[in-house]
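Q: coords please:
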Amino acid sequence: MSLLVRDRSFYKSFFSLTLILGLQNAITIAVNLSDNLILGGYSEIALSASSLANQIQFIATFLMIGCSQSVIIMASRFWGENELHPIRKVAGVGMAISLCIGVLMWLAALCSSSWLLSAMTNDVTVIQEGAKFLTIVSFSYVFFAVTNVLLATLRSMEIVKIGLIVSLFTLVINVTLNYGLVYGYGGLPKLGLEGSATATLISRIVECFIVITCMLKHNQALRLQLLDFFKLDRLILKQYAKIALPILLSSLSWAGAMAVQTGILGHMGTSAIAANSVATTIFQFVTVISYASATSSAIIMGKAVGEGLFQKIKAYSQTLQVLYVLIGVLTGIILFIAKDHVLFLYSISEEAKDLAAAFMTILSITVIGTSYEMPALSGIIQSGGDTTFVMYNDFIFMWLLILPASLLGAFMFNFSPVIIFVVLKSDQILKCFVALVKVNRYKWIKVMER
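A: This next block holds a predicted model:
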């Protein structure tokens, strides 16, 4: 306990960053939750179809978030060194990679939507409806690629309020258009599931232009210019690739695993798909602080490494680990209580509601592990420069342990959806032991080549 930080500025920085980022995450999840509720009230088929289509969107989003994480890791170090010119170069490289991913995922979703969805379910109606949704929403990937990197650049400089304001605008636009286009209110055409996808696309476009406008207005310090995105510095590109490649592979592995998990539950019936969608959406909403703590930790630790405060890094990491556990326990309590008060909002079958309640009970326990291991690995270890370890760790746990066990349980032993869900989420507890050992050995601090 003597290693805990006693400096008030550390706690002020951590909690202010975490709360603002948590609010932004909450608003982003609220957009997804509103989609979930509106479609859940429309029909169970629409909810299941959008849930499957969103797995493809989840892969695209996760990869582009991987690009932004790499920007934060590098740029926060330069911010700690008070060097702004390299931050512009990092932003340019991150934007180029993110746009490439956005375009490729857009083309994949546009050309192969039915084939991609058929890998996750054999329900023809769900596939047909999901393909319509995915075809429209895939156009938003390019706009999200731009928005994501610009906000990451600002976050690395501890400028986080812009993202919160942008998210508020997106929430209002998305909810208004979603409700109007799904049900045909306010003089808008009744488009059902396609209306929800159209609302998401319009929201992403507006969001992108708002962020660009904010960047132009608040760009005095960074002085980021359009040319910075076309002149790629070779050394920065080399360093970025070294950090980003393991993160992108880890993101692809994790997102692909989530799609396989949904596919496993998808082959166990429409009720299992709907229950998973409901439980996952509510879980994402109550864990916003846990995920925000990972980003704020990456900024704080990256800045500390850039400033050369190696004597403080040990105390920082010890303190952060205690905070993660406290956040996890509080989150678990909130999720357990919430499960009895939200399911009435959904127009789904009683079987789906019972499954969703069981899934949320399981998540209220595993979230304690998630709240510790996820920020410890992606916030502390990755920000120190050791991104390869996290990639191997995710791959081994998910693809060599969890998914094979789940596939055997679902298709060979015919376990119930609840038992399969326990197996699918067990890695969140198991990873804690690995994270505990790795973080406290302090071999994850890597100095960048200059």
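Q: drop to CA atoms for contacts and neighbour counts, all remaining ones
A: OK.
Q: and the helix ranked longest in the chain, what other elements does it pack with?
A: Across the chain, the helix with the greatest residue count (assigned by DSSP state H) is helix 44-80. For helix 44-80, the packing partners by 3 or more Cα pairs under 8 Å, 6 or more residues apart in numbering; DSSP states H and E come out as helix 8-42, helix 85-118, helix 124-137, helix 140-156, helix 234-266, helix 270-286, helix 288-307.
Q: between those, which one is nearest to K339?
A: Closest of those to K339 is helix 270-286, at 8.5 Å (criterion: Cα to Cα).
Q: show me what that closest one is packed up against.
A: Applying 3+ Cα pairs under 8 Å, 6+ apart, we find helix 270-286 packed against helix 8-42, helix 44-80, helix 234-266, helix 310-338, helix 350-375.
Q: so which of the ones you listed comes closest to F415?
A: With respect to F415, and counting by Cα to Cα, the nearest of these is helix 234-266 at 11.2 Å.
Q: before we move on, the earlier item: and the angle for the longest helix of the chain with helix 140-156?
A: Our comparison of helix 44-80 with helix 140-156, counting by axes from the mean of the first three to the mean of the last three Cα atoms, to 10 degrees, yields an angle of 30 degrees.
Q: how far out from the middle of the chain is helix 44-80?
A: 5 Å (Cα atoms, centre = their mean, to the nearest Å).
Q: taking helix 288-307 as reference, get the angle to that helix.
A: Going by the same axes, to 10 degrees, helix 44-80 makes 20 degrees with helix 288-307.
Q: list the buried ones in helix 44-80?
A: Residues 44-80 are the ones in helix 44-80 that count as buried (16 or more other Cα atoms under 10 Å).
Q: what's the angle from that helix to helix 124-137?
A: Interaxial angle of helix 44-80 relative to helix 124-137 (the same axes, to 10 degrees): 40 degrees.
Q: before we go on, could you also do this sequence so I can check it against the first one:
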Amino acid sequence: MQSEKRQILHIVAPVFVSLMAQNIIGITDTAFVGRLGEVALGGVTMATMAYFCIFTLGFGLGIGTQIIVARRYGAGSYSAIGNILWHSLLMLLIAATLAIGTGLIGGETFFHSVLSSQRVATAATAYWDWRIWGFLFAFVGIVFRSFFVGIAQTKVLTYNAVVMAVVNIVLDYGLIFGKLGLPQMGLEGAAIASVLAEVSSLIFYLIYTHIVVDFKLYGLRKKLLQQFDWRLMQKTLNLSVYIMLQSLLSLSSWTLFFFMIEQLGERPLAIASIIRSIYIFLYISISAYSTAVSTTVSTKIGAGLTAQIPQYLRQVAFLSLGTMLIACLITVIAPSAVLHIFTDETSLIEAAKPALYVICIALCICSVGNMYFSAVSATGASKMALIIEAATIVFYVGYSAAMTYGLQAPVHICYTVEIVYYVLIGLSSYLFVISGKWQEKKWSEIKE
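A: The predicted structure follows:
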């Protein structure tokens, strides 16, 4: 058992550090932009939420690629991995091109149509027009992440994230406020800094892969056009499409939640924006453990060790909950200090405290439930993951609408939707996994 826990932490620790470094980017943006005022903070938040709604489609394709890579790695079919990655790269380049084109054409109209505050809409558009160019570099970077996580070599994610964080923090400071000899660009500066951080990330991946990875072992020397395989692309899409839709549903509903909050006014949106940054930071450990679940469960299936999966999930859920309890305890002991990172306004800090306590409860529930939810897709049953997500989202959106449009409740009451959401997601996933139905061929999207 101790050996199993060490293996879990071997995967989780580097991913945790890399995600922490990556999320420092978001925290830095919020902390710096928060000094420009509540309108600027709200605009950047809305544009960022829209950005990640599109990004999650590419990330979902990356998760599908990661699961297939891990399955081949577990089965010892190393040379087949390169072909999987080349096809994934082609699909992600097409997706990035479509994302940028869509963003350029419809971004401004979208924000001015859905946001009640035209000041916030203008700020969101100013940020968005620069930020969307990051799709190209971020989507290509997803291929590298899928490869390294799929073969359980996650240390590189840490190095990469540190590079991103350093570049973003330095450029944020310089471009937002006009320091370090750089022009003062405000919101646009924050967007440009984020894009350049993604460029630096991709450059690092390219250099690291060229130096460290055995191209021959993983079949990376083969050229895509010489071995194009429509069936492989279809297999990747069959698995990924449900993960993509599930991720899009999840993030879109969260984005819709923020649009609903925006209808309550600029102050509630400012509170929600700050809480969102803290929420995402606390969520890091959950993402790290979920990554371990996605890789290890798929690898165990590939190696014929399916009997070990239930015990493995219990162990990783226990570790995940323990980590989250520690993080939340620190947060609730010193809420003012945590909130002060994002704003100097005493009244805003006091108004945000109740919502901070609510998300801590929600994340403790999530720390267990999401391990089982990640396992659903990792087994290949990505269609079931989509069904679970879709059913829960219907309730999520209805609850959110009732709290905002109906009751016009305080932000912390609106955030209770997260508690109910994670209870439903976790319970549904747990029941499916322990039932063993994922072993039935009708649920698996990975056709051997």
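Q: quick one: TM-score?
A: TM-score of the superposed chains, computed with TM-score structural alignment, normalised by the length of structure 2, equals 0.93; 442 aligned residues with a Cα RMSD of 1.9 Å.
Q: that older thread, where in structure 2 does the longest helix of structure 1 fall?
A: Mapped onto structure 2 using TM-score structural alignment, helix 44-80 of structure 1 covers residues 38-74.
Q: what's the mean deviation for the matching stretch versus structure 1?
A: Superposing on structure 1 and averaging over aligned pairs (mean Cα distance after the TM-score superposition for structure 1), stretch 38-74 of structure 2 comes out at 1.0 Å.
Q: circling back: let's have the helices and strands packed on helix 270-286 of structure 1 in JSON lines, adding distance to R204 of structure 1.
A: As requested, these are arranged in JSON lines below (distance: least, Cα to Cα, whole Å):
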{"stretch": "helix 8-42", "distance to R204 of structure 1": "11"}
{"stretch": "helix 44-80", "distance to R204 of structure 1": "12"}
{"stretch": "helix 234-266", "distance to R204 of structure 1": "21"}
{"stretch": "helix 310-338", "distance to R204 of structure 1": "29"}
{"stretch": "helix 350-375", "distance to R204 of structure 1": "27"}
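Q: hey, which of these is tucked in deepest?
A: Comparing those by mean neighbour count (mean count of other Cα atoms under 10 Å), helix 44-80 ranks first with a mean of 26.
Q: what angle separates it from helix 8-42?
A: 160 degrees.
Q: tilt between helix 44-80 of structure 1 and helix 350-375?
A: Going by the same axes, to 10 degrees, helix 44-80 of structure 1 makes 10 degrees with helix 350-375.
Q: F137 of structure 2 matches what in structure 1?
A: Using TM-score structural alignment as the criterion, the counterpart of F137 of structure 2 in structure 1 is F143.
Q: what does S298 of structure 2 give?
A: In structure 1, S298 of structure 2 lands on G302 (TM-score structural alignment).
Q: give the contact list for its match.
A: Contacts for G302 of structure 1 (Cα atoms under 8 Å, 6 or more residues apart in numbering) come out as I73, M74, S76, R77, G80, S383, G384.
Q: contacts only, for the fifth one.
A: Under the criterion of Cα under 8 Å, 6+ apart, the contact list for G80 of structure 1 reads G302, K303, A304, V305, G306, E307.
Q: which SS state does the counterpart of S347 of structure 1 in structure 2 fall under?
A: Taking TM-score structural alignment, the alignment pairs S347 of structure 1 with T343 from structure 2. Here T343 of structure 2 is coil, with the state taken from DSSP: H, G, I helix; E, B strand; the rest coil.
Q: what do you get for K441 of structure 2?
A: Following three-state DSSP, we place K441 of structure 2 in the coil state.
Q: so what's the residue count around it?
A: Applying other Cα atoms under 10 Å, we find 12 residues neighbouring K441 of structure 2.
Q: ok, the one 3 residues further on next?
A: Here the number of neighbours of S444 of structure 2 (other Cα under 10 Å) works out to 22.
Q: where's it, which helix or strand?
A: Following DSSP states H and E, one finds S444 of structure 2 outside all helices and strands.
Q: isn't it up against W438?
A: Yes - S444 of structure 2 is within contact range of W438, at 6.9 Å (criterion: Cα atoms under 8 Å).
Q: overlap in contacts of these two?
A: Residues touching both S444 of structure 2 and W438 by Cα under 8 Å, 6+ apart: T379, G380, A381.
Q: what about the alignment partner in structure 1 of the last one, distance to P246 of structure 1?
A: Alignment of A381 of structure 2 against structure 1 is given by TM-score structural alignment, with D386 as its counterpart. Using Cα to Cα, to the nearest Å, one obtains 9 Å as the distance from D386 of structure 1 to P246 of structure 1.
Q: still on that earlier bit, relative to V437 of structure 1, which of the helices and strands packed on helix 270-286 of structure 1 is closest?
A: In terms of Cα to Cα, the element of those nearest to V437 of structure 1 is helix 350-375, at 10.9 Å.
Q: OK, contacts around the most centrally placed residue in structure 2?
A: The residue lying closest to the centre of structure 2 (Cα atoms, centre = their mean) is T56, at 7.0 Å. For T56 of structure 2, the contact set (Cα under 8 Å, 6+ apart) comprises M244, S247, L248, L251.
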